[in-house]
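> Just need the structure, nothing else, for what follows:
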Amino acid sequence: MSVLNHPSLFLFLGLCFGAAIGYLLRKQFIEGHQRNIQAQSRQIIETAIVEAEQLKKEAILQSKEEVYQVKQALEKELKADREELKDEERQLAKKRENLKKEWDTLEKKTRDLQQSEEKLKDKEVSIEEKNREVDDLLAKQRYEMARIAGISQEEAKKMLMDSMESEARMEAAKRLARIENEAKMEADRKAKNIIALAISRYAGDYVADKTVSMVPLPNDEMKGRIIGREGRNIRAIEAATGIDIIIDDTPEAVILSGFNPVRREVARLALLQLIGDGRIHPGRIEEVVNKVTNELEVTIREAGEQATFDVGAHGVHLELIKLLGRLRYRTSYGQNVLQHSLEVAFLCGIMASELGLDVKMAKRAGLLHDIGKAVDHEVEGSHAIIGRDLARKYGEADDIVYAIGAHHEDQPPQSVLDVLVQSADALSGARPGARKEMLQSYVKRLEDLENIANSCPGVDKSYAIQAGRDLRIIVDANKISDEAAILMSQDIARSVEEKLTYPGQIRVTVIRETRAVEYAK
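You can find the predicted model right below:
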């Protein structure tokens, strides 16, 4: 048997051939798989490159957008800064213009003052010359009278003195009238300009928040609920508030009576809340009164803070702010005292500005001038003195303290600020509609004015007009001369100042009428 025909050899060769084919196939499969992996790797890399490029573009766009927004914001801020600088430049230009006007006004006033001094000097020289002339005339008259009449020097002196006294009184009355007219014209012109400007710049509406002493009820049955069983509810309300509750025949209303306006307001608000709630018993009453008291204290403080803010008074002590807020519930002749204080503050500021004084200090003094009225029902004394002591206690400046104490002449005025506060207080209290008076006291004042005028000799008729602010007096022309009419107006004005108390001022006008009558036949 040959070797080629041996079966084992064929099997061995077949296995070798199969192994070779398997190796080749496996190698080919591995190479193909590697080629696929490389292709996928290249594709992943290309995709990553594309995505990176996209992210880069997006990042560049986003950064450009942020840069643009920052640029816009900076441009906006720069524009706002430029506008603010322009506003400041305009304000500075305006202030420079105002300073220039004030300087021109000051120079004009200085020139006027110099001219007035020169006129006064001329008048003094003229008066001295006239006095010398009068002395010469007197000497000559004495000599002639003694020579002609043959009387003694003492008798002649007495006759001359009587004659010269009469002439001097007439001459003095004439000169007094002329000087007073000149002074009045100049003073009236300046005063009217200042007051007219003050009134025109503060021509605000006036609304007085009056404290209400009557509480309306939904029905008369509510009176019984307010009284409570055996009066325990009404006693609880009176004990908690310190206010007397008067329940009478007035339909659907109860009356609150008490001197303390803040307590009266607490009682009014608490009673309204109890009526609206419907639960009226001692425990609930005490709870509501405490709640209303706390709320009203906040309201009072806010009212005081608002008043100081409106006026521009900074650094006012908290206790003074609270007292200012209490003035919201205080009235004087029907005028709300807080509104009155604000008016006085604004008027003081306007007049101080015209006079070149410290406007802030004038406003502060005007705002605090009636601060004593917040506690005048608790402390003895004039409200001006009480307010002065309170302002000094809480650290106000000495000028403001003195102005508060002097605004009703409890102490004599010492500075222009004192007079400004007095004037502004009179303006606010005396303007039409500001205050109310009882009819009896109003009529009594008119009668007293006319009686003072009629008590003077030579008065024919007298009329108190313009709500008692103008007294017109008609005199007999045969008994009263023009010069005597001037002296009569001064005497009556002084008598009115001494005997009567009144707000503002009263003008006294004496009218002397001369008639010439003839008949044509």
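> Going by C-alpha atoms from here, please, whenever you check contacts or count neighbours.
Will do.
> my guess is F259 is in a helix, correct?
No: counting by DSSP: H, G, I helix; E, B strand; the rest coil, F259 falls outside a helix, being coil.
> which residues in this structure form helices?
7-149, 153-201, 221-227, 232-241, 261-277, 282-311, 318-326, 337-355, 359-368, 383-393, 398-406, 416-430, 439-454, 482-499 (DSSP state H).
> quick one more, to check against the first:
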Amino acid sequence: MDPIISFVIVAVVALLVGIIAGKFIFAKSTKEKIQEAELKAQTIIKEAELRAENIRKEKELQAKEKIVSLKSAHDKEVNERNRKLAETENRIRQREQLLIQKELTLEKQVKDNDVIKENLNKQIEIVNKKRTELEKHQEEHIRRLEKIASLTAEEAKSQLIETLKNEAITQAIGIQQEIIDEAKQKANKEARKIIIQTIQRTAAEQAIENSITVFNLESDEVKGQIIGREGRNIRALEAATGVDLIVDDTPEAILLSCFDPLRREIARLSLQRLVTDGRIHPARIEEVVEKTRKQIEEQVMEIGERTVIDLGIHGLHKELVRMVGRMRYRSSYGQNLLMHSRETANLCATMAAELGLNPKLAKRAGLLHDIGKVPDEESELSHALLGAKLAEKYGESPAVVNAIAAHHDEVEMKYIIAPIVQACDAISGARPGARREIMQQYLQRIKDLENLAVSYPGVEKAYAIQAGRELRVIVESDKVTDQDSDRLSFEIAQRIQSEMTFPGQIKVTVIREKRAVNVAR
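Reported below is the predicted structural model:
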């Protein structure tokens, strides 16, 4: 055989022999290990049994201890409940005893009340008897008094009521006068304070305007050109402007006369342009006057816008702005209307701020209060009502409309700014030098004041002194008593206040004196 194969066979046989021998040895060792494992398992089981026994005994002891503690707690709770039940039973017994006592007391009180009621009934019967007797005695006494006084009870009662009524009226007039005087003092003091602060904080320029404008010329030769051939130039100028031109012997001057300052301004500017240009004839006059009128309209709008901007008033309708500008060429009692409206607006704003009101709204109403004096068309309405109508037409607020309409008391004042506008309008017009009053109107007002006082019975004479600021009334002492003097002074003051229109205030003084005259011979 091939040695290699023989070696392989021998090797395989040797491997098999080794495997068999290894299995025999492994089997022997495995058996020994199993025996050792069984011994260990028995030992572990015994130890586990011992440990389980110990644990069981410990749990039994713990359970017994817990049972004992629970039993003690239960006994304690039961004892506490029993104690509370005992206390509740004691309280209930005490309440029962109190109720029994109260019931006994009430029964006793009911018995006592019955006795008291019987006594009261007896006393009531006695009082009724006495009242009946008293009424009889009173009737008998009244009959005796009527017999003595020769008057019935009703007549005496009416006389007494009349006497008390007269005394009450006299006392009421005195008290009313005192209350009015005290209220006037307080109101005048506070109002004077606010008005003085308002006037002091508002500076205004006053200028008295006339109805005549003087147009100065470089020489008297120009007068002939202005007059024109047979006066045609001056007639054309008067017809185009509505202004009277007075050409007299006054050197280097022509007078422009018209009640409307706007027309006078148009005539003055037109005449100035014509004289500067040198071409003076009717056609040229009409052309220049028309251009000047358009220029004045633009200036009017510009003046209105500047005034509104200066016063800080926003959202005013363009037509109202134009009317504000037209005020520049209007006057009232010689006072420029625009200056008066501006001053009134500033006064209203200051006074409203002092009173804690809306100064912007008051300023708006103050500026627009006289727009009824510059309408585009003539109207039969008064300037206050017409101004309110225009303001309402152009979207002003109801407060402003009411303030405009009510500033001369033609309608009722519904908003708080209405009396402010009225007061500030009077303040602006009453400034020294602000307005001119026609002498005839002033004299008529003084005369009406005196006639009003003389119309009362018992008044002998009446004198208006201090430019109509005080009215002194002299009464006949035989016809007017001292009490009547107080009432007469009060009534005259109230009537002046309600019937007459006057600036400031009027003091009414009633003078009553008794003279005894004898002659020693």
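> rewinding a little: so which of the helices of the first structure is the most packed in?
Most buried of the helices of the first structure, by mean neighbour count (mean count of other Cα atoms under 10 Å): helix 359-368, with a mean of 26.
> one step back: for the helices of the first structure, give me TSV that also has distance to D209 of the first structure.
Listed next are those as TSV, based on distance: least, Cα to Cα, whole Å:
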stretch	distance to D209 of the first structure
helix 7-149	38
helix 153-201	22
helix 221-227	26
helix 232-241	21
helix 261-277	12
helix 282-311	12
helix 318-326	12
helix 337-355	9
helix 359-368	18
helix 383-393	21
helix 398-406	24
helix 416-430	16
helix 439-454	22
helix 482-499	33
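> do you know which of those lies nearest A208 of the first structure?
Among the helices of the first structure, the nearest to A208 of the first structure by Cα to Cα is helix 337-355 (7.2 Å).
> and that closest one, how far from the second structure on average?
With mean Cα distance after the TM-score superposition for the first structure, helix 337-355 of the first structure departs from the second structure by a mean of 1.1 Å once superposed.
> Which secondary structure elements does that helix sit against?
helix 153-201, helix 282-311, helix 359-368, helix 416-430 (3 or more Cα pairs under 8 Å, 6 or more residues apart in numbering; DSSP states H and E).
> Identify whichever of these lies nearest to M222 of the first structure.
Judging these by Cα to Cα, what sits closest to M222 of the first structure is helix 282-311, at 14.9 Å.
> what's the average distance of the closest one to the second structure?
Here helix 282-311 of the first structure, set against the second structure after superposition, deviates by a mean of 2.3 Å using mean Cα distance after the TM-score superposition for the first structure.
> Leaving out sequence neighbours, find the closest residue to the residue nearest the centre of the first structure.
For the first structure, the residue sitting closest to the mean C-alpha position, by Cα atoms, centre = their mean, is L342 at 2.9 Å. Leaving aside its sequence neighbours, L342 of the first structure sits nearest to L367 (Cα to Cα, 6 or more residues apart in numbering; 5.7 Å).
> show me what contacts that neighbour?
For L367 of the first structure, the contact set (Cα atoms under 8 Å, 6 or more residues apart in numbering) comprises 308, 311, 341-342, 344-345.
> on that earlier part again, so the residue nearest to the centre of the first structure touches A307, yeah?
Yes: assessed by Cα atoms under 8 Å, L342 of the first structure is found in contact with A307 at 7.1 Å.
> Widest-spaced pair of the contacts of L367 of the first structure?
Distance extremes for the contacts of L367 of the first structure: the farthest pair is T308 and V344 at 13.0 Å, using Cα to Cα.
> Who are the contact partners of H340 of the first structure?
428-429.
> Please tell me how far it sits from A430 of the first structure.
Here H340 of the first structure is placed at a distance of 11 Å from A430 of the first structure (Cα to Cα, to the nearest Å).
> How about R147 of the first structure?
On the measure of Cα to Cα, R147 of the first structure and A430 of the first structure end up 65 Å apart.
> Ok, L25 of the first structure next?
L25 of the first structure is 124 Å from A430 of the first structure, where distance means Cα to Cα.
> ditto for E286 of the first structure
Per Cα to Cα, E286 of the first structure is found 43 Å from A430 of the first structure.
> Where do the strands of the stretch 1-150 of the second structure begin and end?
Read by DSSP state E, counting those that start in this stretch, the stretch 1-150 of the second structure holds no strands at all.
> All the helices of it, residue numbers only.
3-149 (DSSP state H, counting those that start in this stretch).
> follow-up on the earlier one: would CSV of the helices and strands packed on helix 337-355 of the first structure with distance to I237 of the first structure be doable?
Formatted as CSV, those follow (distance: least, Cα to Cα, whole Å):
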stretch, distance to I237 of the first structure
helix 153-201, 45
helix 282-311, 6
helix 359-368, 34
helix 416-430, 36
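> Which among those is found nearest to A516 of the first structure?
Of these, nearest to A516 of the first structure by Cα to Cα is helix 153-201, at 23.6 Å.
> That closest one vs the second structure, average distance?
Mean deviation for helix 153-201 of the first structure: 1.7 Å (mean Cα distance after the TM-score superposition for the first structure).
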